[in-house]
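Student: Got a predicted model here, sequence first, then my questions.
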Amino acid sequence: MREAMIVWGGWAGHEPEQCAGIVAGMLVSHGFKVRVETTTRAFADPAIAGLSVIVPIFTMSTIEKDEAANLSQAVRGGVGLAGFHGGMCDAFRDSVEYQFMTGGQWVAHPGNVIDFRVNIARPDDPVVAGLDDFDYRSEQYYMHVDPSNEVLATTTFSGEHAPWIEGVRMPVVWKRKHGHGRVFYSALGHVSKEFEVPQMRTIFERGLLWATR
């Protein structure tokens, strides 16, 4: 049986516990055995090298060097990594090793929760196949991103809340490799209710399964 680990914690405003429950339900429905942890010490466990996929849901926190190193080593060895919004790409601002693995880091969301449009960039990719561009209401993430990411969806900033970034096209969904491991990220999912948006849920669920070893 494939085994997954969800590690949740950090800022409560992102509803990490509720989101962890939703993701755990997804995984169970696909036949996974799910391990749920609430401390970053879980990342230092040598046993994670045998997992199929790891889902961090941990915002604005810190990670010890041995935890980040062991997590990175596990992914380089083939363990999948999948996450969303700040739970993965605003998790550990002081860990460049972690950011090198995930492929991006949040830096701003001008206007906070606003309406914006998500544009499908790779309609031939199975993660987003069959989906059209769609309107979305959430934090529109402005991120520092790795140029090696394979971008699947983007959003364009209007400049209404930060005029100097008008017209900037920003990756929203991407996949990448880290060693032998597959890494998937979606910037959508500020709170648990966003999993009720069909496109958001579909993209994350497909990406999660794609990342899985």
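Tutor: Arrived safely, thanks for sending.

Student: make it CA atoms for all contacts and neighbour counts henceforth
Tutor: Fine.

Student: wait, what's in contact with G50?
Tutor: Going by CA atoms under 8 Å, 6 or more residues apart in numbering, G50 touches V79.

Student: Where do the helices of the protein begin and end?
Tutor: Under the criterion DSSP state H, helices of the chain are mapped to 16-29, 65-76, 85-89, 96-102, 198-211.

Student: Which other helices and strands does the second one contact?
Tutor: The helices and strands touching helix 65-76, judged by 3 or more CA pairs under 8 Å, 6 or more residues apart in numbering; DSSP states H and E, are helix 96-102, strand 181-186.

Student: Give the buried residues for the shortest one.
Tutor: It refers to strand 181-186. Buried positions in strand 181-186, judged by neighbour count with 16 or more other CA atoms under 10 Å: G181, R182, V183, F184, Y185, S186.

Student: Then stretch 10-23?
Tutor: Taking 16+ other CA under 10 Å as the criterion, stretch 10-23 shows G10, W11, H14, E15, P16, E17, C19, A20, V23 as buried.

Student: one step back: which one of the helices and strands packed on helix 65-76 lies closest to N112?
Tutor: The closest of the helices and strands packed on helix 65-76 to N112 is strand 181-186. By CA to CA, the value is 17.4 Å.

Student: Residues contacting that closest one, please?
Tutor: Under CA under 8 Å, 6+ apart, the answer for strand 181-186 is 75-85, 88, 101-102, 172-177, 203-204, 207-208, 210-213.

Student: That one versus helix 65-76: what angle between them?
Tutor: 100 degrees (axes from the mean of the first three to the mean of the last three CA atoms, to 10 degrees).

Student: now strand 181-186, how far from the centre of its chain.
Tutor: 7 Å (CA atoms, centre = their mean, to the nearest Å).

Student: Kindly report the same for stretch 108-121.
Tutor: Offset of stretch 108-121 from its chain centre (CA atoms, centre = their mean): 16 Å.

Student: For that stretch, measure first residue to last.
Tutor: Terminal residues of stretch 108-121 are spaced 22 Å apart (CA to CA, to the nearest Å).

Student: Next up, a structure to set beside the first:
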Amino acid sequence: MRSALIVYGGWEGHDPEECASIYRRWLHEDGFSVRTATETSAFADPSIHELSLIIPIYTMSKIAKEEVENLTKAVQSGVGLAGHHGGMSDAFRDAVDYQFMVGGQWVAHPGNIIDYTVDVAKPDDPIMAGIKSFPYTSEQYYMHVDPSIEVLATTTFTGEHADWIDGVVMPVAWKRQHGKGRVFHMTLGHSAKEFENANMATILRRGMNWAARDEQ
């Protein structure tokens, strides 16, 4: 049986507990054994190297050196990493090793909650199969991203809220390798209610399953 760890906490504005509950349900339905933790000390546990998947939901906050070292080594050895929005790509702002692993870091969301479009960049990828471009209402994340990521979906900024970024095409969902581990991230999901969007939920659920390594 594949095994997963969800570590949630940090800034409450991203509904970490509610999102963790949704992930836990998905994982159980998809045949995982699941454990959860609410402290970053869970990342320092040597047993995480035996997992199939780790899901961080921990916006901002701090992570100790030994915690991030053990986490990144676990992923490099083959453990998958997946997550969404600021719970993954705006976590641990001072931990560059963590950001290197994720493949991107949030820096702005001009206009805050706005209407925008999510465009499919790789319709032939199994994670995006059957998904068409769709309207979305949330924070439109402006990211600093690693050029090595494999972009699955994008959004284009209009310049309405920051005219100097008019026409910028920004990754919304991507996958990558970090050592032997697979990493999936999606920037949608400011609130737990957004998981009710069928396109968002489908992409995220497929992405977490893709990232998870097979049973050990």
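Tutor: Looks like it came in fine. This structure is a prediction, so every number in the text was calculated from the model and none was measured.

Student: re the thing from before, adding distance to S192 of structure 1, write the helices and strands packed on helix 65-76 of structure 1 out as JSON lines.
Tutor: Shown next, in JSON lines, are the helices and strands packed on helix 65-76 of structure 1 (distance: least, CA to CA, whole Å):
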{"stretch": "helix 96-102", "distance to S192 of structure 1": "21"}
{"stretch": "strand 181-186", "distance to S192 of structure 1": "14"}
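
Student: V128 of structure 1 is nearest to which of those?
Tutor: Using CA to CA, these put strand 181-186 closest to V128 of structure 1, at 11.4 Å.

Student: Can you state the mean residue-to-residue distance of the closest one versus structure 2?
Tutor: Once fitted to structure 2, strand 181-186 of structure 1 is off its aligned match by 0.2 Å on average (mean CA distance after the TM-score superposition for structure 1).

Student: Can you show me the strands along structure 1?
Tutor: Taking DSSP state E as the criterion, structure 1 contains strands spanning 3-10, 33-37, 53-59, 80-84, 104-108, 113-120, 134-139, 142-145, 150-156, 169-178, 181-186.

Student: could I get these as TSV with distance to F43 of structure 1?
Tutor: Output for the strands of structure 1, formatted as TSV (distance: least, CA to CA, whole Å):
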stretch	distance to F43 of structure 1
strand 3-10	8
strand 33-37	9
strand 53-59	9
strand 80-84	12
strand 104-108	19
strand 113-120	31
strand 134-139	28
strand 142-145	23
strand 150-156	26
strand 169-178	16
strand 181-186	15
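
Student: Quick one, which of those strands gets closest to V127 of structure 1.
Tutor: Closest to V127 of structure 1 of the strands of structure 1 is strand 150-156 (CA to CA; 8.0 Å).

Student: how far out from the middle of the chain is that closest one?
Tutor: 14 Å.

Student: do you know which of the strands of structure 1 lies nearest P163 of structure 1?
Tutor: Closest among the strands of structure 1, using CA to CA: strand 150-156, at 12.5 Å.

Student: that older thread, is it possible to get CSV of the helices of structure 1 that adds distance to T155 of structure 1?
Tutor: What follows is the helices of structure 1, written out as CSV (distance: least, CA to CA, whole Å):
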stretch, distance to T155 of structure 1
helix 16-29, 23
helix 65-76, 28
helix 85-89, 14
helix 96-102, 19
helix 198-211, 14
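
Student: if you compare those helices, which one is most tucked away?
Tutor: For these, the largest average neighbour count (mean count of other CA atoms under 10 Å) is found in helix 85-89, namely a mean of 27.

Student: what's the burial count for the residue nearest to A37 of structure 2 when sequence neighbours are not counted?
Tutor: Nearest residue to A37 of structure 2, sequence neighbours excluded (CA to CA, 6 or more residues apart in numbering): V7, at 4.8 Å. Summarising burial for V7 of structure 2: neighbours were counted as other CA atoms under 10 Å, giving 24.

Student: isn't V7 of structure 2 right next to S41, touching?
Tutor: No: using CA atoms under 8 Å, V7 of structure 2 is not in contact with S41; the gap is 9.4 Å.

Student: and for these two, which residues touch both?
Tutor: Shared contacts of V7 of structure 2 and S41 (CA under 8 Å, 6+ apart): none.

Student: Tell me how far Y23 of structure 2 lies from S89 of structure 2.
Tutor: 17 Å.

Student: contacting residues for the residue nearest the centre of structure 2?
Tutor: For structure 2, G83 is the residue whose C-alpha lies nearest the centre (CA atoms, centre = their mean; 2.6 Å). Counting by CA under 8 Å, 6+ apart, G83 of structure 2 makes contact with I55, P56, I57, F184, H185, M186, L204, M208.

Student: Distance to E196 of structure 2 added to the residues you listed, as CSV?
Tutor: Converted to CSV, the contacts of G83 of structure 2 look like this (distance: CA to CA, whole Å):
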residue, distance to E196 of structure 2
I55, 19
P56, 20
I57, 18
F184, 20
H185, 18
M186, 15
L204, 12
M208, 17
